[in-house]
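# when you get a sec, could you give me coordinates for this:
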Amino acid sequence: MDFDLTEEQSILKDSLDRLLADTYGFEERKRHMASAEGWSAEAWNRYAEMGLMALPFAEEDGGIGGGPVETMIVMEALGKALALEPYFATVILGGGFLRLGGSAEQKANLVPLVAEGSLKLAFAHTERNSRFDLARVETKARQDGDGWVLSGSKSVVLHGDCADRIFVTARTGGASGDETGIGVFLVDANAEGVSRRGYATQDGLRAAELTLENVRVAADAVYGDPSDALPLVRRVVDQAIAALSAEAVGAISAMHALTLDYMKVRKQFGVPIGAFQVLQHAAVDMYVAIEQARSITLYATMMADSDDAAERAKAMHAAKAEIGRGGRLVGENAIQIHGGVGMTMEYAVGHYFKRMTMIDVAFGNTDHHMRALARAGGLFDAAA
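Next up, the predicted model:
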């Protein structure tokens, strides 16, 4: 299999890397994080001008027609830069529901707005009792004429405080935990009955607690089958895991580079600490973990569009487990080698590690996915 990038993909990678290197340094990021919004509107507009918002959407819907590889390239670059903008929430999560669950009319109405950067989306699914179970939904949706009425609460809605519209999962039938009876609804964030409480997460991004009190939505707010949308949710989440894995590769690669640079300039006993064999071994362990993470991310990327839900899920379980394990190894070694400075808010390496801890718990942590992969019989059939 050829893993080389095409000419167009190489141009995308080089252009985005250059843009972020020139305009999104660590000091700029700290200023964006301290702003009222918590991210940069200027950077968001630059992403739109580059076509990043339109990237995964089909050309006939107003997009560019990129695929999982292009998404991987973008997310790895954003991971290296520790970007704060709601790209993942809007384009990967919200855009995933648009691409995979939207009708032709829904796509025609919304994709151009997402592509130009004027519409920000979010995905509200997690609830207080849901843990990592996508089927554990207690928010209710009852039909009222041609429309629906939603009531319930959602937690840790990534960039839910700035989203214009929010995809919400709600139960149209059955009990919490049932595989069927779950619908996906697009809710106007300023609709009557919607309340949001925004806050900063530990990695510097933004999230919100969302409360819905008899929120009315029209029939055209439904995405997929309102009584059986869990397969759609799982497919969007699987693609999101592949994207998060790429972001993680960017973050841990940056941590490793920072650590190598520090080992060359920090001196102890009159010599650079990089001369000590035990630290060289730690740096090699970090490199091996990064390459393993990169390999499983490539596999997850290739499986992201698979129609085989079982095999796709196994790939994402394996990727998430390996990303969590490798991210922790790289992060702990980076902090250990840096010493006290690695724990300060003024130095970048600690921020990368915080982001990695949040990626680890998003949509299931390492232990959760290891157990799920074991129950599925492993990544590959041992008998085969």
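
# CA atoms for contacts and neighbours, from now on please.
OK.

# could you pull out the strands in the stretch 1-150 of the chain for me?
Applying DSSP state E, counting those that start in this stretch to the stretch 1-150 of the chain gives strands spanning 121-124, 140-144, 147-158.

# typed the wrong thing, it's the stretch 151-300 of the chain
165-171, 182-188, 194-200, 206-217, 222-223, 267-268, 271-272.

# contacts for the longest one?
The contact list for strand 206-217, computed with C-alpha atoms under 8 Å, 6 or more residues apart in numbering, reads 38, 124, 147-161, 185-187, 191-201.

# ok, now with 7 Å
When contacts are defined by C-alpha atoms under 7 Å, 6 or more residues apart in numbering, strand 206-217 is touched by residues 38, 147-161, 187, 192-201.

# over to the fifth one?
Around strand 222-223, the neighbours that count as contacts under C-alpha under 7 Å, 6+ apart are 101-102, 184-186.

# same check on stretch 95-109?
In this structure, residues lying in contact with stretch 95-109 by C-alpha under 7 Å, 6+ apart are 57, 61, 223-224, 232, 236.

# want to throw the residues you listed into TSV with neighbour count and distance to Phe26?
What follows is the contacts of stretch 95-109, written out as TSV (neighbours: other C-alpha atoms under 10 Å; distance: C-alpha to C-alpha, whole Å):
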residue	neighbour count	distance to Phe26
Phe57	25	31
Asp61	19	36
Tyr223	22	39
Gly224	21	41
Leu232	19	37
Val236	23	31
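
# farthest pair within the residues you listed?
Asp61 and Leu232 (19.2 Å; C-alpha to C-alpha).

# got a markdown table for the strands of the stretch 1-150 of the chain, with distance to Thr71 and mean neighbour count too?
Compiled in a markdown table, the strands of the stretch 1-150 of the chain are given as follows (distance: least, C-alpha to C-alpha, whole Å; neighbours: other C-alpha atoms under 10 Å):
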| stretch | distance to Thr71 | mean neighbour count |
| --- | --- | --- |
| strand 121-124 | 17 | 28 |
| strand 140-144 | 33 | 18 |
| strand 147-158 | 19 | 21 |
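
# can you put those strands in a markdown table and add distance to Ala334?
Putting the strands of the stretch 1-150 of the chain into a markdown table (distance: least, C-alpha to C-alpha, whole Å) gives the following:
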| stretch | distance to Ala334 |
| --- | --- |
| strand 121-124 | 32 |
| strand 140-144 | 45 |
| strand 147-158 | 27 |
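
# let's compare: structure for the following, please.
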Amino acid sequence: MDFSLTEEQSILKDTLGRLLGDHCSFEARRAHLESAQGWSQPMWARYAGLGLMALPFPEATGGDGGSSVETMIVMEALGEKLALEPYLTTVVLGGGFVRLGGDSRQREELIPAISEGLLKIAFAHTERHSRYDLSHVETSAQRDGDGYVLSGAKGIVIHGDSADKIFVTARTSGNPRSREGIGLFLVDVNAEGVSRRSYRLHDGLGAADLTLDKVKVPASAVFGDPGSAMPIIQHVVDIGIAALAAESVGVMSAMQALTLDYLKTRQQFGMPIGSFQALQHKAVDMYVAIEQARSMALYAAMMAEEADEKERARAMHAVKAEIGRSGRLVGETAIQLHGGVGMTMEFAIGHYFKRMTMIDVMFGDSDHHLRSLGKLGGLLDVA
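Now for the predicted structure:
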């Protein structure tokens, strides 16, 4: 199988690399982190100007007709520079819900706004007792004429502090753990009854806890079947896992590059510490882990649009388990080889490790996905 990029994909990778190289230095990132918004509005506009926002949408809806491979290219580049902008939540997750769950009117209304960078979206699914279970939903959605009334609370809504609209999972029927009876609703953050508590996560990204107090949403804000939205939700989360896998490859590659440079310049006993064979072995371990993660990211990109939900689930469980394992190895080794300076705010390596840690826990950590894969009988169905 040929895994080489097409000419258009290579151009995208090179163009995005130049853009991020020119505007996304570590110093610039620190300045954006310290701002009230926590990310760069000018960079967001540059992404839109480059066509990155329109990338995953079909050409018939005004998009660029890109595939999961193009998304992989973008996410890896963003990971390599620790980009702060809400691309994952808005374009990959939010855009995924619009693309897979929206009707023609909803797509016509929302896709142009996303493509032009005018609309920022977040996804609210985590609840107090849900942990990594997407189907554990206690937030209620009560029928109200043609629309619904939402009540409940969601936590750790990534980029929920700056989103204009938030996709919310809410239960229309059934018990709190049932896969049936879950709906997907697009809520305007300025709607009556919506309140947010904003804060920063471990890696510096903005997030919010969301409270819904009898929030009325019209029928136009319902995506998919309000009683059977889990297949759409699960598919979009799987697409998000594939994007996170690509981002993690960028993060790990940057950690390796920084570590190799440090090994070549840090002097001990009158020579670079990179000349010590024990440390060279550690560097090789990092390289092997990154290549394993890269292979899994490619696999995730190929399986992201798989129609068979069970086969897609097997793939994403395996991907997330391996990405978490590799990311931990690369991150811990990078910190160890840097020594004490690797833990300081002034060195980039610690920031990369923090982001890798957050990627691991998003949508389930490696242990969770390894257990889930075991319950499905492993990656390959040998029955």
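
# take the strands of the stretch 151-300 of the first structure and lay them out in CSV including distance to Leu110 of the first structure.
Formatted as CSV, these follow (distance: least, C-alpha to C-alpha, whole Å):
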stretch, distance to Leu110 of the first structure
strand 165-171, 10
strand 182-188, 11
strand 194-200, 21
strand 206-217, 16
strand 222-223, 13
strand 267-268, 56
strand 271-272, 55
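
# isn't there a helix covering Ala307 of the second structure?
No: going by DSSP: H, G, I helix; E, B strand; the rest coil, the assignment for Ala307 of the second structure is coil, not a helix.

# quick one on the thing from earlier: for Leu329 of the first structure, find the nearest of the strands of the stretch 1-150 of the first structure.
Closest among those, using C-alpha to C-alpha: strand 147-158, at 25.6 Å.

# rewinding a little: of all the strands of the stretch 1-150 of the first structure, which one comes closest to Ala315 of the first structure?
Using C-alpha to C-alpha, these put strand 121-124 closest to Ala315 of the first structure, at 22.5 Å.

# what mean distance separates that closest one from the matching residues in the second structure?
With mean C-alpha distance after the TM-score superposition for the first structure, strand 121-124 of the first structure departs from the second structure by a mean of 0.5 Å once superposed.

# and that strand, what other elements does it pack with?
If contacts are counted by 3 or more C-alpha pairs under 7 Å, 6 or more residues apart in numbering; DSSP states H and E, strand 121-124 of the first structure sits against strand 147-158, strand 165-171.

# next, the angle from the longest one to strand 165-171.
In other words, strand 147-158 of the first structure. Between the axes of strand 147-158 of the first structure and strand 165-171, defined by axes from the mean of the first three to the mean of the last three C-alpha atoms, to 10 degrees, the angle is 110 degrees.

# rewinding a little: tabulate the helices and strands packed on strand 121-124 of the first structure (JSON lines), appending distance to Met33 of the first structure.
Formatted as JSON lines, those follow (distance: least, C-alpha to C-alpha, whole Å):
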{"stretch": "strand 147-158", "distance to Met33 of the first structure": "15"}
{"stretch": "strand 165-171", "distance to Met33 of the first structure": "23"}
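
# which residue is nearest the centroid of the first structure?
Nearest residue to the geometric centre of the first structure (C-alpha atoms, centre = their mean): Leu244, 4.3 Å.

# so how far is Leu19 of the first structure from whichever residue in the first structure pairs up with Ala31 of the second structure?
Matched by TM-score structural alignment, Ala31 of the second structure corresponds to Arg31 in the first structure. From Arg31 of the first structure across to Leu19 of the first structure, the span is 18 Å (C-alpha to C-alpha, to the nearest Å).

# ok, of the contacts of strand 222-223 of the first structure, which one's closest to Pro68 of the first structure?
Among the contacts of strand 222-223 of the first structure, and counting by C-alpha to C-alpha, the member closest to Pro68 of the first structure is Gly101, at 17.3 Å.

# contacting residues around the residue lying closest to Glu127 of the second structure once chain neighbours are set aside?
Of all residues not flanking Glu127 of the second structure in the chain, Lys154 sits nearest, at 5.0 Å (C-alpha to C-alpha, 6 or more residues apart in numbering). Contacts for Lys154 of the second structure were tallied using C-alpha under 7 Å, 6+ apart; they are 124-127, 209-211.

# coming back round to it: which one of Arg31 and Leu19 of the first structure has more residues nearby?
Leu19 (16 against 12; other C-alpha atoms under 10 Å).

# and the more buried one? What does it align with in the second structure?
In the second structure, Leu19 of the first structure lands on Leu19 (TM-score structural alignment).

# so who does that match touch?
By C-alpha under 7 Å, 6+ apart, Leu19 of the second structure has no neighbours at all.

# separation between it and Ile349 of the second structure?
Counting by C-alpha to C-alpha, the gap from Leu19 of the second structure to Ile349 of the second structure is 22 Å.

# got it, and Met286 of the second structure?
For Met286 of the second structure, the distance to Ile349 of the second structure - C-alpha to C-alpha - is 14 Å.

# what's the answer for Ala297 of the second structure, then?
Ala297 of the second structure is 22 Å from Ile349 of the second structure, by C-alpha to C-alpha.

# just Arg314 of the second structure next, same as before
Distance from Arg314 of the second structure to Ile349 of the second structure, by C-alpha to C-alpha: 32 Å.

# quick check: Gln268 of the second structure vs Phe276 of the second structure, distance?
Gln268 of the second structure is 10 Å from Phe276 of the second structure, by C-alpha to C-alpha.
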